[in-house]
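1. Quick one: sequence plus predicted model below, questions after.
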Amino acid sequence: MNIAIYCGSSFGNDKIYEESAKLAAQKLAAQKLNIVYGGSLQGLMGVFSNESLKYGNYVTGVITYDLVSKEIENTNISKIYKVDTMNQRKEKMEELSDAFIALPGGYGTFEEVFDVISSAQIGYHKKPVAFFNVNGYYDKLIEFLRNCINEGFIKKDYVDMIIVSDDIDEIIKKILTYKAPKDKWVK
């Protein structure tokens, strides 16, 4: 099973983010859950990929040619795909992955995870999506999504389908036992 990891190319302001990325990498490796990620050495991306390799996990990177020089490609990983655009990067990561976990990150992380959440809602895939809610990082986002339910823009099932936890073991368990909701447009 391949798990896409979306996370920051920065470290964040608290050491807990780096420590949690290392822990998650260790736990996924222990379960023989391979990693697909953005291919960079920078920030949490680099920490996660290198920690995964340290524990013998198979790590696949997907990076744009433009970002190879800007983000410093991790040449130590098991396999790397180089693509022309960010859209191709997202598509390739989704194609290669059986599940998705978002760790703390910025705009790129948000874009990637919301793309796969939207695709799951429509029924383009039935793969689980999780937020590793380290240090309450995603609390306000989940609060916002609950408000979207209250305002009638997202159905409750499509917020509830998102796995949210600060416990990586719980996330892994829920990914392995995930059952997708009915597609949005299926009557």
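-> Perfect, thanks for sending it.

2. C-alpha from now on. contacts and neighbour counts both.
-> Will do.

3. Break down this structure into its helices, ranges please.
-> With DSSP state H as the criterion, the chain has helices at 15-30, 43-54, 65-67, 86-96, 107-122, 139-150, 156-160, 168-176.

4. Pull out the buried positions in the last one.
-> Spelled out, that is helix 168-176. 168, 171, 172, 174, 175 (16 or more other CA atoms under 10 Å).

5. Look up how far residue 115 lies from the closest residue to residue 101 other than its chain neighbours.
-> With CA to CA, 6 or more residues apart in numbering as the criterion, residue 101 has its nearest non-adjacent residue at 4.6 Å, and that residue is residue 130. Between residue 130 and residue 115 the distance is 13 Å, computed by CA to CA, to the nearest Å.

6. got another, please set it beside the one above:
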Amino acid sequence: MKSIAIFCGSKPGLESCFIESAKKTGRYLAEQDKTLVYGGGRSGLMGAVADSALQAGGRVVGVMPKALVGMELAHTGLTEMYIVESMHERKLKMSELAEGFITLPGGAGTLEEIFEQWTWAQLGIHTKPCGFLNVEGFYQPLLDMIEQTVRTGFTQSRFATALCVSDQIENLVTQFESYQIPEPKWGIQDQIVP
């Protein structure tokens, strides 16, 4: 696995552990020679993960809709930047560029991004791992909700089990390297185009 997409907040959050985790993530991916693919922003956790990867000599690829670039939100020091037309194109391009998806703390946009990739994995649109970096238990309520969807018959257990979860980036990358692809939901892998 040579490239990993990071979904995370454009805000820093209120606890220093969030920024520290983003910095550690960027640095670790660079040290492991993994290309960081992310939303291209310069602020919040997005900026922290990109800056730390770059400072460690890593390759960082951003993907940003041109409307956000026009608001001067784009990081200007990346290895490569793709400018796309829409948020939909951004997610598709990130999915094409990355071999796995890790979610750091963030808000609605972060959640929407990882849930789309997890949904695509369930449908067999791609066979890439999805994971949560559970910084200080940030994602525990969400993970509990996912388990609730399993208990109530809305999510098949193999898809919940396939989610990689850890509070350490090293453990998540290890889980990604040994990821076992679950059977797609409808047995129609490669027949749906995102």
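-> Thanks, I have it. For clarity, every value in this text was computed on a predicted model and none was experimentally measured.

7. give me every residue that touches residue 55 of structure 2.
-> Residue 55 of structure 2 makes contact with residue 27, according to CA atoms under 8 Å, 6 or more residues apart in numbering.

8. and it, what pairs with it in structure 1?
-> Matched to structure 1 by TM-score structural alignment, residue 55 of structure 2 sits across from residue 54.

9. picking up where we left off before, between residue 130 and residue 115 of structure 1, which one's more packed in?
-> Neighbours were counted for residue 130 of structure 1 and for residue 115 using other CA atoms under 10 Å; residue 130 has more, 23 against 14.

10. wait, doesn't that one sit right on residue 159?
-> No. In this structure residue 130 of structure 1 lies outside contact range of residue 159 using CA atoms under 8 Å: 11.0 Å.

11. Near residue 94 of structure 2, how many other residues are there?
-> 26.

12. ditto for the one 3 residues further on
-> Here the number of neighbours of residue 97 of structure 2 (other CA under 10 Å) works out to 19.

13. One more: residue 19 of structure 2?
-> Around residue 19 of structure 2 there are 23 residues (other CA under 10 Å).

14. cool, and residue 95 of structure 1?
-> Residue 95 of structure 1, neighbours per other CA under 10 Å, totals 11.

15. ok, now residue 178 of structure 2?
-> 9.

16. now the buried residues of helix 168-176 of structure 1 in a markdown table, with distance to residue 139 of structure 1?
-> Rendered in a markdown table, the data for the buried residues of helix 168-176 of structure 1 read as follows (distance: CA to CA, whole Å):
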| residue | distance to residue 139 of structure 1 |
| --- | --- |
| 168 | 16 |
| 171 | 16 |
| 172 | 20 |
| 174 | 19 |
| 175 | 20 |
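
17. Which residue in structure 1 aligns with residue 117 of structure 2?
-> Match for residue 117 of structure 2 (TM-score structural alignment): residue 116.

18. got a list of what its match touches?
-> 94, 100, 129.

19. how about the helices of structure 1, which one is nearest residue 2 of structure 1?
-> helix 86-96 (6.9 Å; CA to CA).

20. So which elements touch the closest one?
-> Under the contact criterion of 3 or more CA pairs under 8 Å, 6 or more residues apart in numbering; DSSP states H and E, helix 86-96 of structure 1 touches strand 2-6, strand 34-37, strand 59-64.

21. Turn the ones you listed into TSV, columns for mean neighbour count and distance to residue 90 of structure 1.
-> Shown next, in TSV, are the helices and strands packed on helix 86-96 of structure 1 (neighbours: other CA atoms under 10 Å; distance: least, CA to CA, whole Å):
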stretch	mean neighbour count	distance to residue 90 of structure 1
strand 2-6	25	10
strand 34-37	26	10
strand 59-64	24	8
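
22. how about these, which one is nearest residue 146 of structure 1?
-> strand 2-6 (22.1 Å).

23. Show me the contact partners of that closest one.
-> Counting by CA under 8 Å, 6+ apart, 33-38, 45, 93-94, 96-103, 105, 109, 112-113 sit against strand 2-6 of structure 1.

24. so that strand versus helix 43-54, what angle?
-> 150 degrees (axes from the mean of the first three to the mean of the last three CA atoms, to 10 degrees).

25. what's the offset of strand 2-6 of structure 1 from the middle of its chain?
-> Centroid displacement of strand 2-6 of structure 1 relative to its chain, using CA atoms, centre = their mean, to the nearest Å, is 5 Å.
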